[in-house]
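A.B. asks: Output the structure for:
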Amino acid sequence: MLPTVLVLIHLQPESQATVSAAFNVITALDPSALDDALTRHADEIRVVLTNGTVGIDASSIARLPKLELIGALGAGYENVDRDAARARGIVVVNGAGTNDDCVADHAFALLLGAVRQIPALDRACRDGVWRDDLPFQPNFSGKKLGVIGLGNIGKKVAKRALGFDIEIGYHNRRPNPDVAYTYFDSVLALAEWADYLVLATPGGAGTKHLINAETLAALGSHGYVVNVARGSVVDTAALADALERGVIAGAGLDVYEGEPAPPALLIESKRVVLTPHVGGRSPEAVAASVQLFVDNATRHFAGTPVLTPV
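C.D. replies: Predicted coordinates for the structure are as follows:
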């Protein structure tokens, strides 16, 4: 008999088919459906499939006495209550590595779009505005890129930047001895040095509003910031003010505070490029993450170590 999984996130038909081949699936995409599933199927559910944004809280975990495994698609797992899971011996896994290339690609799309003002130029062209009536945009290449969070995604962003003759600096909690890039021991120092900041750091309390008014002022009027990490890393109000006053030149955000509602303070700004948290979404990335979840579950129920524990 197949184990039962409670799915808390929307799955495309292909992903649904992959999961359904390995599990008996119960889907709950809103609080009412979740409460119903926890009430009616608590003694059946052995696995939960979620993501970092939706997560699963301690109260829901407490209502699932047979729960053994929680899987988060993608790299994020910040809203999974790992303390509650750990207290029960519940294994938590994620999709580490499955969407790294996709996120790094998207970070560059946002950065190029912001620096070269691609969305604004697209609109102007459609409105019949010729180039002589538009301001010049700066070169993209030959600048300095600061990466905040030089993990797998951050390294891929840095690798892509090298093709544009861009100098790389980074900030982590500690230096990485395996890279030759310049290490900065504070976000502020990195911002003062950089022309571009790309945020690829984990979310959570430790990085909340890591990018604030002081950091943006240090980045300066020719600087650009791109966030493909978590919305909480950037102080939205400070960013909106910095964009409006020209404290920085522009921004690209795939994530923002208050998701899924659009960031009201930013949507009228012509200096920011916005996308709705799609940086890690591609057919290839999602398929790989779903398959990794199934592989992790298969190993767990076979009594062998999972591939990507968190």
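A.B. asks: use CA for all of it now, contacts and neighbours both
C.D. replies: OK.
A.B. asks: which secondary structure elements does the longest helix seen in the chain contact?
C.D. replies: What stands out as the longest helix in the chain, according to DSSP state H, is helix 283-301. Under the contact definition 3 or more Cα pairs under 8 Å, 6 or more residues apart in numbering; DSSP states H and E, helix 283-301 sits against helix 13-22, strand 69-73, strand 91-94.
A.B. asks: and the next element down the chain from the second one?
C.D. replies: Downstream of strand 69-73, the first helix or strand assigned by DSSP states H and E is helix 82-88.
A.B. asks: next one: the first one
C.D. replies: Elements were assigned by DSSP H and E; along the chain past helix 13-22, the next helix or strand is strand 24-27.
A.B. asks: how about that following strand: buried residues?
C.D. replies: Neighbour counts using 16 or more other Cα atoms under 10 Å place 25-27 of strand 24-27 among the buried residues.
A.B. asks: any chance of those in TSV, with distance to residue 290 too?
C.D. replies: Listed next are the buried residues of strand 24-27 as TSV, based on distance: Cα to Cα, whole Å:
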residue	distance to residue 290
25	14
26	16
27	15
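A.B. asks: and for comparison, fold this next one:
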Amino acid sequence: MKLLISRPLPEAVLARARARFDCTLRETTQPMRAEELRGALRDYDLVLPTLGDAFSAEVFADVPEPRARLLANFGVGYNHIDAVAARAAGVAVTNTPGAVTDATADTALTLILMAARRAGEGERLVRAGTWTGWHPTQMLGLHVTGKTLGVIGMGRIGQAIAARCHHGFGMEVVFYNRSPKTPDLPARQLASVAEVMAAADIVVVAVPGGAETHHLIGAEAFAAMQPHAVFVNIARGDVVDEAALIAALQAGQLGAAGLDVYEFEPAVPEALIGMENVVLLPHLGTAALEVREAMGHMALDNLIACAEGAPLPNPV
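C.D. replies: Sure, this is the predicted structure:
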């Protein structure tokens, strides 16, 4: 079967794919262009896409009888794929849950600590050669241990973040989730996003992307935050109204922010770049070789199952 892999992947994953399929690998790291998306559906049996490969309803409408049987997404988030349109066209969609949980949670902790303790600002100070030495009131940040963590979205990743913060830093945990959850640690579920934003010293967003969560965090949510609080997003960029975040930071409605994702990435607003109290990472959430290999092998498990007519391990 003909397989299109949309972006370079770890060599171990590519070797396994080539041993099993007639593979075409796009060598560029950029998302597929419009004509490539349509060609993928028309000319290949299977496709392994990833973030930014925008299989929209319009793309499916232009290929009413696709050859492709499966889009095996490389990543847990699949808001770049219109799963409803895919299903209507007879194309299955899978993702890679589980493989990304710990790495993404670790990145959330990185952002929490960097933003709370002003680590990015401090490193810039040292690299610029303007640090004049230690003193008792130098760069005072937010002490993390014992604070209250607010988690928006208590799925696998949200619970992994909460466990790290509770067990590692003695944090009290409050959370918002659309459905009732009973995490395996002390945590209180609150009734709204705003209640969590108001109660927490540190807020982490860990909901899936998509139409249901677009701009879930906006001006009203930021207005509820405490002025010393830290806001972290490791979910999807468009879950946050970026303009509202910038306005809230400029108004002092929160103390700092740590971002690994952006509403229009890779574009990052100059306003955020210019703020010393904002930590900006280039979507590093799962950027570890063993994690990316695990994601690739999970995607291949779905592709092989589809080729063999077996149940898909990770349908969305």
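A.B. asks: Map residue 181 of structure 1 across to structure 2 for me.
C.D. replies: Under the alignment (TM-score structural alignment), residue 181 of structure 1 pairs with residue 187 of structure 2.
A.B. asks: sec struct for the closest residue to that match other than its chain neighbours, please.
C.D. replies: Spatially, and ignoring its direct neighbours in sequence, residue 187 of structure 2 is nearest to residue 173 (4.8 Å; Cα to Cα, 6 or more residues apart in numbering). Secondary structure state of residue 173 of structure 2, per DSSP: H, G, I helix; E, B strand; the rest coil, is strand.
A.B. asks: Tell me where the stretch 151-300 of structure 1 has helices.
C.D. replies: Taking DSSP state H, counting those that start in this stretch, the helices of the stretch 151-300 of structure 1 run over residues 152-162, 187-193, 213-219, 236-245, 283-301.
A.B. asks: ok, the residue nearest the centre of structure 2 - contacts?
C.D. replies: Centroid-nearest residue in structure 2: residue 235, 3.5 Å away (criterion: Cα atoms, centre = their mean). Applying Cα atoms under 8 Å, 6 or more residues apart in numbering to residue 235 of structure 2 gives the contacts 205-209, 261.
A.B. asks: residue in structure 1 matching it?
C.D. replies: In structure 1, residue 235 of structure 2 lands on residue 229 (TM-score structural alignment).
A.B. asks: ok, and the closest non-adjacent residue to that match?
C.D. replies: The spatially closest residue to residue 229 of structure 1, leaving aside those adjacent along the chain, is residue 200, at 4.6 Å (Cα to Cα, 6+ apart).
A.B. asks: what's the neighbour count on the alignment partner in structure 2 of that neighbour?
C.D. replies: When structure 2 is aligned by TM-score structural alignment, the residue opposite residue 200 of structure 1 is residue 206. Residue 206 of structure 2 is flanked by 25 other residues according to other Cα atoms under 10 Å.
A.B. asks: from memory residue 206 of structure 2 sits against residue 152, does it?
C.D. replies: Yes. Counting by Cα atoms under 8 Å, residue 206 of structure 2 touches residue 152, with 5.8 Å between them.
A.B. asks: Now do the shared contacts for those two.
C.D. replies: With Cα under 8 Å, 6+ apart as the test, residue 206 of structure 2 and residue 152 both reach residue 158.
A.B. asks: returning to what we had before: quick one: the residue nearest to residue 187 of structure 2 and residue 152 touch, right?
C.D. replies: No. Judged on Cα under 8 Å, residue 173 of structure 2 makes no contact with residue 152 at a distance of 11.0 Å.
A.B. asks: Find the residues that touch each one of those two.
C.D. replies: Counting by Cα under 8 Å, 6+ apart, residue 173 of structure 2 and residue 152 have no common neighbour.
A.B. asks: Compute the distance between the match of residue 200 of structure 1 and residue 252 of structure 2, please.
C.D. replies: From residue 206 of structure 2 over to residue 252 of structure 2 the distance is 23 Å, taken as Cα to Cα, to the nearest Å.
A.B. asks: Equivalent analysis for residue 200 of structure 2, please.
C.D. replies: The value you get for residue 200 of structure 2 to residue 252 of structure 2, if Cα to Cα is used, is 16 Å.
A.B. asks: Tell me which of these two has more neighbours.
C.D. replies: Higher neighbour count among residue 200 of structure 2 and residue 252: residue 200, with 25 against 15, using other Cα under 10 Å.
A.B. asks: tell me the contacts of that one?
C.D. replies: Residue 200 of structure 2 makes contact with 147-150, 174, 225-226, 229, according to Cα under 8 Å, 6+ apart.
A.B. asks: By neighbour count, which of those residues wins?
C.D. replies: Per-residue neighbour counts (other Cα under 10 Å) across the contacts of residue 200 of structure 2 peak at residue 150, which has 31 neighbours.
A.B. asks: Within the helices and strands, which one has the counterpart of that one in structure 1?
C.D. replies: Here residue 150 of structure 2 is matched to residue 146 in structure 1, going by TM-score structural alignment. Using DSSP H and E, residue 146 of structure 1 sits in strand 144-148.
A.B. asks: what comes into contact with that strand?
C.D. replies: 154, 157-158, 161, 166-172, 187, 190-191, 193-201.
A.B. asks: make it 7 Å
C.D. replies: Strand 144-148 of structure 1 has contacts (Cα atoms under 7 Å, 6 or more residues apart in numbering) with 154, 166-172, 190, 194-201.
A.B. asks: next one: stretch 33-52 of structure 1
C.D. replies: By Cα under 7 Å, 6+ apart, the surrounding residues in contact with stretch 33-52 of structure 1 are 3-9, 28, 63-74, 76-80.
A.B. asks: residues of that stretch that come out buried?
C.D. replies: Using 16+ other Cα under 10 Å as the test for burial, stretch 33-52 of structure 1 gives 34, 37-38, 42, 44-52.
A.B. asks: what's the answer for stretch 300-316 of structure 2, then?
C.D. replies: Across stretch 300-316 of structure 2, burial judged by 16+ other Cα under 10 Å covers 300-304, 306-307, 312-314.
A.B. asks: Now flag whichever of the residues you listed is closest to residue 214 of structure 2.
C.D. replies: Comparing the buried residues of stretch 300-316 of structure 2 against residue 214 of structure 2 with Cα to Cα places residue 314 closest, at 23.6 Å.
A.B. asks: quick one, what contacts the closest one?
C.D. replies: By Cα under 7 Å, 6+ apart, the contact list for residue 314 of structure 2 reads 94-96, 302.
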